[in-house]
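Visitor: Quick one: sequence plus predicted model below, questions after.
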Amino acid sequence: MKILDRYILTSFLKTFFSVFIILMFIFVLQTIWLYIGELAGKDLDVEVILKFLLYFSPKLVPLVLPLTILVSSIMVFGAFAENYEFAAMKSSGISLQRAMRGLTVFIVFVSLVAYFFANNVIPAAEFKSINLRKNIAQLKPAMAITEGVFNDLGDFNIKVAKKSGENDRYLTDVIIHKKSPNGGNHTVIKAKSGELAGSTNSDVLSLILNEGNYYDEIMQSDYSKRARKPFMKSYFDEYVINIDLSNFNNVDLEDESYSNTDGMLKASELRESIDSFSVAYNTRMDQFRENMYSRSGLRTITRNFKPKDTTVAIGNSVLDQFNAYDGAQIANLALGTINSAKAHLSMKKQEFKNSTKQLNKFEIALHEKYVLSIACIVLFFVGAPLGAIIRKGGMGLPMVVAIVLFLTYHFIGIFAKNSAEDGSISPFVATWLSTWIMLPLGIFLTYRATTDQGLFIFGDISDAFRRLFKKGKFGKSKSDSE
């Protein structure tokens, strides 16, 4: 390795690792703040909290690494230009391309490592972190009651509209479905308010309900009476439910039974999942089309009713060809068929929408593994020439410029991926869009830097205005003299 390449690489590595550590520390703190509700108040050991952060940290690399490369490139090359080191290189016959050659090889190596990291380390860390979060959430079910949704707590499904008071112990608008041993929810309890009582050392959580009703569906042995849906209703001023927490507090934090998310899969596994999802989706679509055609009744319409006269005058109804009883039967049958088809269509529409969204997530996760590698190279060719052009090192202007560029890159990617999940745009286009936008900028900046031109062509624009102004002034003075 040449002395110049070693000097540039050493300078870049010092800045690179410093910036990477600082940014990683900032994002880890942001992670702690984001998940503080899952970690606080659950008597977790320091080892468990550190393990949680360790498993979550690899997910930050796709965000931190491109920003680190962009910031480091601008700072290092800006410092070289500010200290006239590039001027000394150019006076010695060393061009900017030659000065960037050693770092280009290093960045390519970093991009390959980034792909390996995204394809192997991040899925494993995602698997560990999600399972650990699931297990932590079960340690204290009293804290696992989320407002506005049903929460599974042992033999009960509990939903509350609002939590308040110390440790969120007071509940408003409580709805409880009690699970039946034979399956199903035949008992419903509704109360205006409730209170959680118990200690962290106790295996029993007392739920005190106030001003509510108790609904219990009565299962009849006679099937003909079940259509009436008989039930028993009672009112209470206060009702206490004791929930056994012994099974919840005995949670194995090393359990890794959950493995159903796109972030846990490698590229080969994602491609296999995409293929299987696509085949299953197309099969379900074919079955749905066949089912909807069968529901229409077109196959059996000629066997059910035969009109007396197949000729129908213009303006008359087909039902006029039948007697009143048969016509009413036909109308009721058609109305029932249409309502059933509409309900089935609405249900299947949401089902297919969810399937499409899941398939798009798999495609986005696959392309993100490749985008990380290419983004490292593209952002280097944005930051390095930009630093040489602005000729400013340090943490001031280079950091501001880098953050603005990266936020633009990052937000474009986020908005595009969110649009791709619901099928508005292709997942391939959405994942690569921000990189495609930065690529022409990198080419433009590299060309401007290697040809010793400024960031913008202000000189040409100002010269044009100057010539136009002088021409207008000369023409005006000439006419005045005449």
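Guide: Nice, thanks for sending it over.
Visitor: Going by C-alpha atoms from here, please, whenever you check contacts or count neighbours.
Guide: Noted.
Visitor: So what's the gap between stretch 194-202 and the chain middle?
Guide: From the chain centre to the centre of stretch 194-202 is a distance of 35 Å (Cα atoms, centre = their mean, to the nearest Å).
Visitor: make that stretch 385-405, sorry
Guide: Relative to its chain's centre, stretch 385-405 lies at 30 Å (Cα atoms, centre = their mean).
Visitor: mind checking the end-to-end distance for it?
Guide: Start to finish, the residues bounding stretch 385-405 are 14 Å apart (Cα to Cα, to the nearest Å).
Visitor: which element is I107 on?
Guide: Under DSSP states H and E, the secondary-structure element containing I107 is helix 96-116.
Visitor: wait, I meant L205
Guide: strand 204-217.
Visitor: picking that back up, counting contacts, what elements does the helix holding I107 pack onto?
Guide: In terms of contact count using 3 or more Cα pairs under 8 Å, 6 or more residues apart in numbering; DSSP states H and E, helix 96-116 is assigned the packing partners helix 3-34, helix 324-390, helix 427-450.
Visitor: where does G41 land in three-state SS?
Guide: Three-state assignment for G41 (DSSP: H, G, I helix; E, B strand; the rest coil): coil.
Visitor: between the helices and strands packed on helix 96-116, which one is nearest to R284?
Guide: With distances scored as Cα to Cα, the stretch of the helices and strands packed on helix 96-116 nearest to R284 is helix 324-390 (8.9 Å).
Visitor: gap between that closest one and the chain center?
Guide: Averaging C-alpha positions (Cα atoms, centre = their mean) puts helix 324-390 13 Å from its chain's average.
Visitor: Buried residues, stretch 398-414. List them.
Guide: By neighbour count, with 16 or more other Cα atoms under 10 Å as the criterion, the buried positions of stretch 398-414 are P398, M399, V401, A402, L405, F406, Y409, H410, I412, G413.
Visitor: outside of the helix holding I107, which residues touch it?
Guide: 4-5, 8-9, 86, 90, 369-370, 372-374, 376-377, 380, 449-450 (Cα atoms under 8 Å, 6 or more residues apart in numbering).
Visitor: what's the following helix or strand past it in contact with?
Guide: Tracing the chain C-terminally past helix 96-116 and defining elements by DSSP H and E, one meets helix 122-137 next. Helix 122-137 is touched from outside by 38-39, 52, 55-56, 58-59, 144, 251-259, 263-266, with contacts defined as Cα under 8 Å, 6+ apart.
Visitor: mind listing which of those residues are in helices?
Guide: Per DSSP state H, helices hold the following members of the contacts of helix 122-137: E38, L39, F52, Y55, F56.
Visitor: In addition, the following structure is provided for comparison:
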Amino acid sequence: MKKVHVLVLKAFFKPFIVTFFIVMFVLLMLFLFKYIDDLIGKGFEWYVILELLWYASAAQISMAMPLAMLLSSIMTFGNLGESYELVAIKAAGISLRKAMMPLIILVSLISIGSFFFSDYILPVTNLKMGSLLYDVRNKKADFLIKDGIFNNSIPGYSIRAKNKSKDGTVLYNLIIYQHGNISRGTNVLLAKEGVMYNSRDNNYMILKLKDGVRYEETTAGDRSYNPRQQFTRYYFDQTEQKFDMSTFQMKRTDEDLFKSHSMMLNLKQLRYYTDSTTKILDSIRGKIFNEIKSNYKIFNSYQAAQNKPVEAAGALKNYNKSFEEIIPVDKRVVAVNNSLNDIRYIKEVLDMKAKSDKDFDLSIVRYILEYHKKFTLAVSCLLLFSIGAPLGAIIRKGGLGLPVVMAIIFFLIYHIISTVAEKSAKEGNIDPVLGTWTAIIALTPLGIFLTYKAATDSSIFDIESYKLAINRFFGKMGELFKKRFGRKQHS
């Protein structure tokens, strides 16, 4: 028994590691393709890109782990079935359930580990990745001068160089326009050569200019023509021009600004934020009527009778046309205008409260979804293993051919159901708890069915068995047809 268990564990461990890293690599490439425009041309240091990829790889485990579990289980039992090792195990009197028992324990431990990972480690990595990605996407592209093209990246300046050296540090035939607050394009600097380098703190770019002239015009704050305005011209052999480059540096945002997001919270924090947001929402809903109560007037005959008792039975009058007949003619315009103002105020208040109500309700839904997703990661590993292992034992094909196709099909089914259900829950169409567990509920009967078929040595994917069943069906139908119409002809 122990040798069989070691055989099964060895057969599973290697495909699981290989498929896990392959899936992680594919997901990281998709992550890079998604944010490639935010990374290229901004001059990031190598460790910034590496840090972002590290956090992204940790965040992708929630998708890579179930897919690797499904793919490796299909490959493992497909290889064992293709090499007739499963047949030998069953011939030795060991059932498939007993042979899979140590593997079931291992997968259960991995699932428990994934739960603790999603509760303790994943919120931290999501927080760090979210804040870093925010800073990366908001960083300006590096200052780059192209030959013969004006560059306006530096605020207040337009710089043009006719050509530059191969390493890009020496610029030739420079034109620099400085845009002031009052006059525009009146301060111009020309130089034959400029050497470009950064200051020690990288907050400034310094241009060491040679052999040039600087033209300046000063005005008294008036854009109109002034024949007495001052015009100055400076000639220089060598000078320096300093440019503020602090806007091109990546500034790290405080992580506390992102801590309230649902993906950055653990189970305890999610419960706290759900309860506090629910209390705020209940408080907002309870105060709505008090805000519009003074503008929301209700008229009925009972209140009219209480305010002004009827002295005689014939004092009441029936009004058949409209409610305006009750109001005196000289006061109808004022009454209608007052009613319209009240209606507008009530509508504005209700629209504002409806928007805030929708925002708070969406936050609560997201907290509930993220709370249950901590559990669905662990359960999905067990579910996809229960689908992949019997499926591999049934199809009896190893390698990266048919198992990969089957794994992708079933994972896409799981992922599509999960995504659609979560989106429906966020839109308020279904309960958020049901939206999180819909995919697992839908695929659990399939896992039970495949496990039963694998335990009973059923040939689900055997084409010959389906051909025999179809031939038997049409054969019986032909016999019934002959008996029925043969009797009619004989009679």
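Guide: Here it is on my side, so go on. Not measured: the values here are computed from a predicted model.
Visitor: Report the TM-score for the pair.
Guide: Comparison of the two superposed chains (TM-score structural alignment, normalised by the length of the first structure) gives a TM-score of 0.74, and 387 aligned residues with a Cα RMSD of 3.1 Å.
Visitor: returning to what we had before: could you tell me where the helix holding I107 of the first structure falls in the second structure?
Guide: Using TM-score structural alignment, the residues of the second structure aligned to helix 96-116 of the first structure are 96-116.
Visitor: Quick check: the matching stretch compared with the first structure, mean distance?
Guide: With the two structures superposed, stretch 96-116 of the second structure lies on average 0.6 Å from its match in the first structure, counting by mean Cα distance after the TM-score superposition for the first structure.
Visitor: Just the buried residues of that stretch, please?
Guide: 96, 99-100, 102-104, 107-108, 110-112, 114-115.
Visitor: Stretch 252-270 of the second structure too?
Guide: F258, K259, H261, S262, M263, M264, L265, N266, L267, Q269, L270.
Visitor: Now the fourth one: closest residue in space that isn't a chain neighbour?
Guide: Counting by Cα to Cα, 6 or more residues apart in numbering, the nearest residue to S262 of the second structure once its immediate chain neighbours are dropped is Y367, at 5.4 Å.
Visitor: so who does I274 of the first structure touch?
Guide: With contacts defined as Cα under 8 Å, 6+ apart, I274 of the first structure is in contact with L359, F362, E363.
Visitor: how does it look with 10 Å?
Guide: With contact taken as Cα atoms under 10 Å, 6 or more residues apart in numbering, I274 of the first structure is in contact with S268, A280, Q358, L359, N360, K361, F362, E363, L366.
Visitor: Equivalent analysis for T456 of the second structure, please.
Guide: The neighbourhood of T456 of the second structure, defined by Cα under 10 Å, 6+ apart, consists of S95, L96, L450.
Visitor: Spit out the contact partners of the residue most central in space within the first structure.
Guide: Centroid-nearest residue in the first structure: N418, 7.1 Å away (criterion: Cα atoms, centre = their mean). The contact partners of N418 of the first structure, taken as Cα under 10 Å, 6+ apart, are K361, S424, I425, P427, A430.
Visitor: contacting residues around the counterpart of the residue nearest to S262 of the second structure in the first structure?
Guide: In the first structure, the residue paired with Y367 of the second structure is F362, using TM-score structural alignment. Going by Cα under 10 Å, 6+ apart, F362 of the first structure touches 261-263, 265, 267, 269-271, 273-274, 277, 356, 368, 421, 427.
Visitor: for L50 of the first structure, same thing?
Guide: By Cα under 10 Å, 6+ apart, the contact set of L50 of the first structure is F56.
Visitor: and V420 of the second structure, what pairs with it in the first structure?
Guide: For V420 of the second structure, the equivalent position in the first structure is taken to be F415, counting by TM-score structural alignment.
Visitor: Check for me that its match belongs to a strand.
Guide: No. The assignment for F415 of the first structure by three-state DSSP gives helix, which leaves it out of any strand.
Visitor: That one and C376 of the first structure: what is the separation?
Guide: 20 Å.
Visitor: These two - which one has more neighbours?
Guide: For F415 of the first structure versus C376, the count of surrounding residues by other Cα atoms under 10 Å is larger for C376: 25 against 12.
Visitor: Just the element for V240 of the first structure, please.
Guide: Per DSSP H and E: V240 of the first structure is located in strand 231-244.
Visitor: what's the closest of the contacts of F362 of the first structure to I158 of the first structure?
Guide: The closest of the contacts of F362 of the first structure, once distances to I158 of the first structure are taken by Cα to Cα, is T261, at 26.0 Å.
Visitor: before we move on, back to that, for the match of Y367 of the second structure, give its distance to A420 of the first structure.
Guide: Relative to A420 of the first structure, F362 of the first structure is positioned 11 Å away (Cα to Cα).
Visitor: hey, what's in contact with both of these two?
Guide: Where contact means Cα under 10 Å, 6+ apart, the residues bridging F362 of the first structure and A420 through contact with each are P427.
Visitor: re the thing from before, emit the PyMOL select command for whichever of the contacts of I274 of the first structure are buried.
Guide: Selection command for PyMOL covering only the buried members of the contacts of I274 of the first structure, criterion 16+ other Cα under 10 Å:
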select buried, resi 358+359+360+361+362+363+366
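Visitor: Pick the one among the contacts of I274 of the first structure closest to G393 of the first structure.
Guide: Sorting the contacts of I274 of the first structure by distance to G393 of the first structure puts L366 at the head of the list, at 36.8 Å, by Cα to Cα.
Visitor: if we can go back for a sec, now the one helix or strand the residue nearest to the centre of the first structure maps to on the second structure. Mean distance?
Guide: Here N418 of the first structure, judged by DSSP H and E, is contained in helix 397-421. Superposed on the second structure, helix 397-421 of the first structure shows a mean distance of 0.6 Å to its aligned residues (mean Cα distance after the TM-score superposition for the first structure).
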